[in-house]
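Participant: Sequence first, then the predicted structure, then my questions.
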Amino acid sequence: MADTLSTLLILVPALPLAAAILTALLGPRVLRGQSHWPIIVALGGAFVCSLCLAWQVSEGYQDAPDSAQSFSRVYTLWTWAAVDQDASNTITGGMPLKIDVAMRIDSLTAIMLSMVTFVSTLVAVYASGYMHGDRGYWRFFTYIGIFVFSMTMLVSVSNFLLLFVFWEAVGVSSYLLIGFWYEKPEAAAAGKKAFLVNRIGDFGFSIALFLIFFHYGTLNYHDTVDARPAFGVEAADISQESGDDKTAEPATQVAAAPGLSTPQQGVLSPSRIREIKFHSGGIGMAICLLLLVGACGKSAQFPLHVWLPDAMEGPTPVSALIHAATMVTAGVYMVTRCIPLFTASPDALLVVAMVGGFTALLAGLIALTQFDLKRVLAYSTISQLGYMFLSLGVGTMAGVTAGMFHLFTHAFFKALLFLAAGSVMHAMGNVIDMRRFGGLRKIMPITHWTFACGALALAGIVPFAGFWSKDSILGALHDKNLSLEAALVDRQAEHPPEHDDAEHHDHDAHAAGATPVDHAPRAAGLTVAAVAHAADAHGGGHGGHAAPPDPLLKHLTDDQLRRQATVYYWLGWVASFTALLTAFYTFRAFFMTFYGDEMVPAEAHGHAHESPPAMWVPLAVLAACATFVGLAFFATDVFSNFLRQTPSLALGLITESPAMTWAGMHMSVAVISTVVALIGVGAAAYFYLGSPREINVVRDMADLAWVRRLSETRFRSPWAGIARPLVIGINVVVFVALVLLYALEYKSFQPGTSSWLYHAAYLDAAPVLTASPWATEHYSAGVLNWLNAFELAGRNMIFIWLAVLVLWSLGAMLVYLSPIAIYVSPYKLSVGKFFFDQLYYFTLVWPLKVLAQLLYLIDDWVIDGLVNSIAKIPPAVGSLLRGMQMGLVQFYAVAMILGVLVIVFTRILLAG
């Protein structure tokens, strides 16, 4: 099996690269209009190899010993660089610095390769029809081949440095594809914008790599040994664990033989994960946050999300390829691959979740009002990627599995929606403004029904793929919140309020000090066996299945626990509200495009028709995937079990959770998410299948037109006279109430203890919480966490209350000051994309342009001016002296005499 695995793993990226080279050489003169065939055949072959790889990984795991928890193989093709190190080198431990070109295959890699190659093959088939007749036809397919090669290598390498190399290669390929129609100024600008914004994220990524090497001594994922052949080396990482006895990896066994060096632990190797030897504290936090910056750039997360909507200027197949299955998923893949590093820094995981939740909400709000069909889908992509980051930020097995499952299903239905939008654009003469066409369901029936499948999947309607993956994310958030509440209850049970303050101080000091440089959970006395024991011993949960407590929470302080409980609770509401927005804007686009009065723009020249088979066949295949793949993988538990074979997920560092199956499904969460999605679909149907009057009502409400009308004296209404005093009075009452609460809170506050709000709400309910699972879920989630939103930690209460007062005052100004509503309204914010482009232009782009112009002037006038001025002195002196050379003997005699006199006179002066 070893030879088969290595051959298949090499073939997956090699086939697209070979096809790209062939197309570049033969396309301009030989292949021309047939330039798509090498790419389609190569991508299809790569997909078949990926499926075989996935099968081989599954078979290898099943053939492994019963005690094996994971399966992976690493193949070192050759050594790129090797630098000997002094034995006193504390960074590498005296080990030589070796950069190997190594490829790995495990469950995570197999999933990514299968998804990327499958969607890429369908996109290439679709592009053969969409790009037909374009003068850069061969060039387009060459770029596609290079792009897929870069992406497949990115997910296959076993080294952070090579990951960065192909990370950059993906960025360059996207620049070429987005700016493919470089004659269009918009496309050229969009390509440059995507490239430059990604450089910001890549800068953070590169700094993270320096920190990883400095603190871990290597950039390899896997363990390495010094005495290893230079080519074709295989290292099998079959992690085995039985009770307290651990079987060493084969690489370790080889290194222990006579004459071989001690192995160097890889950053993500099974041996390091089993021993939980990761940095936490400030170093771990810095590494994780810098990695997150890189992921935010590639996956278009806030604040680096601005490049992705503009990337719609590229050809539509590029949009489907980049924004569904390849480039934007690279950030999600990287965070998933590095999840052990993030788990070692709980605060970093919290930041990942917060960034994802905020991005999901922000992009969903912007998508509500866009009229460009492709840009609606672009902001939808940003929002769904935010969902994935939110799920990964949960930090449990359920969260990681749900995030990857959503990435998997999203690739199908989002590629489907982009390609269907391209089909509409193709028929409408490249018009994509939804206000200029409508009622296309009869003209384009296949596109209509396939778009409907993608829309239902994106909205999360049963039984389409998006429902299962999105429900898994909401369920993971639910379990995380329950585990945090359970940890808080256990913490209070261990240290009841009647205990003296000194004991409480001791516990907080112990918890705060339980985060040494090596790894916090290890210092807290946690081992893999302890994790498994805690997961098995804990009962209760939801729907008859257990939601195991997170033993890694034991090293957190009380303040950290309350902060995380509050944040994850509100993130659950954010995710649910975003699901409502998703359903609304998705079916808004669907109804505006395919329903209403039939309307075709003049650019179609009266020949609007269904797309050719080369375009609608991929749509049909993706529609089938968007309909059935979620149910198939969720019900059979195939995806969840397969992903859990990845070493970094299988070795106990990630908190175990219920399997992603029927048994692990949260029915209450599923029902709520379905109802929320149906409300969104129903609202879109009401407003966009009815008369234009309803649409105007929505716009007036969102544009705060009613606020302005209440303030107008000519608006005759019984509420006109009391509206403004009423709103002001309500705000005054709330303001006074908040001041009183703050005063009571401050009066009862004692250092080192929780406040009276926390004790009154939490401790009185503790007996009920421990006795009733229903109360644990509903009472504590509905009341306790609401109070915790205003009571994160006793010593932070002053700042919390002041922030609440300031925000409330600002909100009141926006409500009752109608002139502000004219310029800043929800509708204008959404249409203007919250003005992030303008904000970045005036705060970053314009100052940098001014600085660049200033530096240019300094370089041109000062530096070059000084150099050029000095250079002009010799010619000037020469020109002056040239005038004295007249060719007269008398003048030369006088010059000699004067010269002698000057010399004599100077000598006399010096002598005196």
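Facilitator: Yep, that arrived.
Participant: CA only for contacts and neighbour counts going forward, please
Facilitator: Fine.
Participant: what about stretch 186-205, distance to the chain center?
Facilitator: In terms of Cα atoms, centre = their mean, to the nearest Å, the centre of stretch 186-205 is found 15 Å from the chain centre.
Participant: biggest strand in the chain, by residue count?
Facilitator: The longest strand of the chain (DSSP state E) is strand 72-83.
Participant: ok, second structure coming up, stack it against the first:
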Amino acid sequence: MLNATTIALIPLLPLAGFLVLGLFGRKYFKNSSGIIATILLLAATILAIYTAYGYFFEYGKVNGVYEKFIPLKYTWLQFSEGVSIDMGIMLDPITCMMLVVITFVSLMVHIYSLTYMKGEERFATYYSFLGLFTFSMLALVISSNVFQIYIFWELVGVSSFLLIGFYYDKPSAVAACKKAFIVTRFADLGFLIGILILSFYSGTLDFSALIQRLTTPGSAELSAALSSSFMGISALTWAMVLVFIGAAGKSAMFPLQIWLPDAMEGPTPVSALIHAATMVVAGVFLVARLFPVFALSAPDALRLVAYVGAISALLAAIIACTQTDIKRVLAFSTISQIGYMMFALGVSKYGGEGGLGYTASMFHLFTHAMFKALLFLGAGSVIHFIHSNEMKDMGGLRKYLPVTHITFLIACLAIAGIPPFAGFFSKEEILSAAYQNNMIIYWIALFTSGLTAFYMFRLYFGIFWNKAPSLKERAGGEAHAHGEGGFAMMLPLILLATGAAAAGFIPFGNFVSSDGKGSESAFHLQFSIAPVLFGLTGIFIAMWLYKKENNKPDIIAASMNGLYKSAWNKFYFDEMYLFVTKKILFNLVAKPAAWIDKNVVDGLVNATGNTTMFISKKIKGIQSGKVQQYAAYFLVAAIAVAVLFIYWWK
């Protein structure tokens, strides 16, 4: 069995990189900071794979069930007997899976950035921020209690703020990092309130104890949580809805998706890390961590998860079909794919064949990490070559970027659900789970899968085929003599492409399931016909419209008029939030509050000060320092006392 020190080193190694490079990098390790951070991440990745292997193949299974192990636990804050905040490490199937995903994708980003970010003035700072981000997410997934996960949940938010706003001299990047931070803070307020409600009724913050107490029929804690209600909804359902709000904010689910597209202002490798393995999947992980409570005790909250996930998937896919910035297309693609993971959890049950959705969600999280990281790093290779994010500046790049072209194509086939690539297997399981439990969500998901294939191959053909003018005509007339970026940029693309092509063949259900017992993933050829046909249809439509330069897309966009314009403007969600913020909150809440603060609160304070000043001015002459004046005051006072004495003596 692995000891706690070995497991603790996995997050502590990137933390060491953050501290060393953050404090001394710019002065002592300016040129070698990337190598130092990459070596530390490589060590963490090896330890993560070693830990996962040991858990899945040696000691994790007890009597046929993968158990939760807590190799480290200590009391951090003791409030009273039975109530404390503990810090610890918990290992279970989804923790081990996430350790591998986070460290591997982060390692790919570290290697890739050696070339992509070379020459940046704040090169060491960039790598220190990457270390903090990786540490935060690793510490989040090994957390043994709900308050501990909240601590690192917020640290992930801080890390994203630093990385999205890395180009702090760029106004759009500053605005984007503030937007991400503020939007997720509102969602995290819901998460915090949900934590407080859960801990109040369960009497614990520990995940294992909390889940056991709130899912055991007849337990005092569960009875109290279900019998207490507000607006006809039980306290437990409210708690799980509030927890999901926190998850929806972090994972950019409807209607809190507005921050993620703007987060593309950060460096492209950061986008790969945020989208593939860290911040946006944290929400999915949180719902999966508390899934037994959702499924067994708060089914209404789980239905909300399902429908929000389905709406997010469809809405983001429609918007992605209209965007022209390649990173924003991928951003909306991420929202759509996270939606898939969410509604897969939402249609799942706990244990047995009904738990297919849970396994499918985690499987898609795993495969998505491979092909989405590959898509972003491939986009980075294109941007590094062409110095533009806009599709209008691209086309015909397959002969200039052969490795990027092939690996990007593999990623597009994977996300489109084309067999035998990884996305096919995980997406088929999600669709199968939806088909068995909710036909409305199934049809939404099936249509969305066709849209996914369309917008991804719209992107593929727009970048690598379409028009082919000379490079001198692009990106401001700058000629590009350099190649694809060298070994450091190509190696991650090749490794991730291997994962995107082969990860689907892993018998994932044997390792990860809702009840830890494992399950066999059955493949049904007849069921797969419709999803594959939808995917191929989307690809062929994209090929017809975008393989060669023509005016068909413009004609179709003009014919759709209002719908296309709305989708291109992201259905005006940003405008609606600005309207609510500026016209309602600012005018009806902020301005009255500012008036009260200025005229009532400040007015009382100022009145007190002014009164004191007025009195002091009137009486300050008494303290003149003139002895004659003091003698006169004394004489007057003495006469007054004598008169009063005589008057009262009578």
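Facilitator: In hand now; what should we look at? Nothing here was measured: the structure is a model prediction, and the numbers come from that model.
Participant: which is the next helix or strand following the longest strand of the first structure?
Facilitator: Sequence-wise, the next helix or strand downstream of strand 72-83 of the first structure (DSSP states H and E) is strand 97-106.
Participant: when you compare where that following strand runs with where strand 72-83 runs, what's the angle?
Facilitator: 170 degrees (axes from the mean of the first three to the mean of the last three Cα atoms, to 10 degrees).
Participant: Output the residue interval of the second structure matched by strand 97-106 of the first structure.
Facilitator: Strand 97-106 of the first structure lines up with residues 83-92 of the second structure when matched by TM-score structural alignment.
Participant: Check the separation of the first and last residues in stretch 660-671 of the first structure.
Facilitator: Using Cα to Cα, to the nearest Å, one end of stretch 660-671 of the first structure lies 17 Å from the other.
Participant: If you count neighbours, what's buried in it?
Facilitator: Judged by neighbour count (16 or more other Cα atoms under 10 Å), stretch 660-671 of the first structure contains these buried residues: 660-661, 664-666, 669-670.
Participant: Next, the buried residues of the longest strand of the first structure.
Facilitator: Those would be 72-77, for strand 72-83 of the first structure by 16+ other Cα under 10 Å.
Participant: That one vs the second structure, mean deviation?
Facilitator: For strand 72-83 of the first structure, the mean deviation from the second structure after alignment is 2.1 Å (mean Cα distance after the TM-score superposition for the first structure).
Participant: Report the distance from that strand to the chain centre.
Facilitator: When distances are taken as Cα atoms, centre = their mean, strand 72-83 of the first structure is centred 29 Å away from the chain's centroid.
Participant: what's in contact with it?
Facilitator: 6, 57, 96-107, 158, 222, 230-238, 646-647 (Cα atoms under 8 Å, 6 or more residues apart in numbering).
Participant: Any chance of a PyMOL selection covering the buried ones in those residues?
Facilitator: Here is the PyMOL command that selects the buried residues among these (16+ other Cα under 10 Å):
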select buried, resi 6+57+96+97+98+99+100+101+102+103+104+105+106+107+158+222+234+235+236+237+238+646+647
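Participant: Other residues contacting stretch 41-52 of the first structure?
Facilitator: The contact list for stretch 41-52 of the first structure (Cα under 8 Å, 6+ apart) reads 8-9, 11-13, 15-16, 19, 110, 113-114, 117-118, 120-121.
Participant: which residues in the second structure does that stretch align to?
Facilitator: With TM-score structural alignment as the criterion, stretch 41-52 of the first structure aligns to 39-50.
Participant: Okay, buried residues for the matching stretch please.
Facilitator: By 16+ other Cα under 10 Å, the buried positions in stretch 39-50 of the second structure come out as 39-45, 47-50.
Participant: Mean per-residue distance, that stretch versus the first structure.
Facilitator: Stretch 39-50 of the second structure sits 1.1 Å off on average (mean Cα distance after the TM-score superposition for the first structure).
Participant: Distance from that stretch to the middle of the chain?
Facilitator: Distance of stretch 39-50 of the second structure from its chain centroid, counting by Cα atoms, centre = their mean, is 23 Å.
Participant: Identify the residues contacting the residue in the second structure that Ala411 of the first structure lines up against.
Facilitator: Matched by TM-score structural alignment, Ala411 of the first structure corresponds to Ala369 in the second structure. By Cα under 8 Å, 6+ apart, the contact set of Ala369 of the second structure is 101, 105, 275-277.
Participant: conserved subset of the residues you listed in the first structure?
Facilitator: Compared against the first structure with both residues aligned by TM-score structural alignment, their matches' Cα atoms under 8 Å, those retain 101, 105, 276-277.
Participant: any idea which of these is closest to Gly504 of the second structure?
Facilitator: Val101 (14.3 Å; Cα to Cα).
Participant: quick one, what contacts that closest one?
Facilitator: Shown in contact with Val101 of the second structure (Cα under 8 Å, 6+ apart): 277, 366, 369.
Participant: which residue lines up with the first one in the first structure?
Facilitator: So that's Ala277 of the second structure. In the first structure, the residue matched to Ala277 of the second structure (TM-score structural alignment) is Ala325.
Participant: My guess is that match contacts Leu122. True?
Facilitator: No: using Cα atoms under 8 Å, Ala325 of the first structure is not in contact with Leu122; the gap is 11.4 Å.
Participant: Thanks a lot, catch you later.
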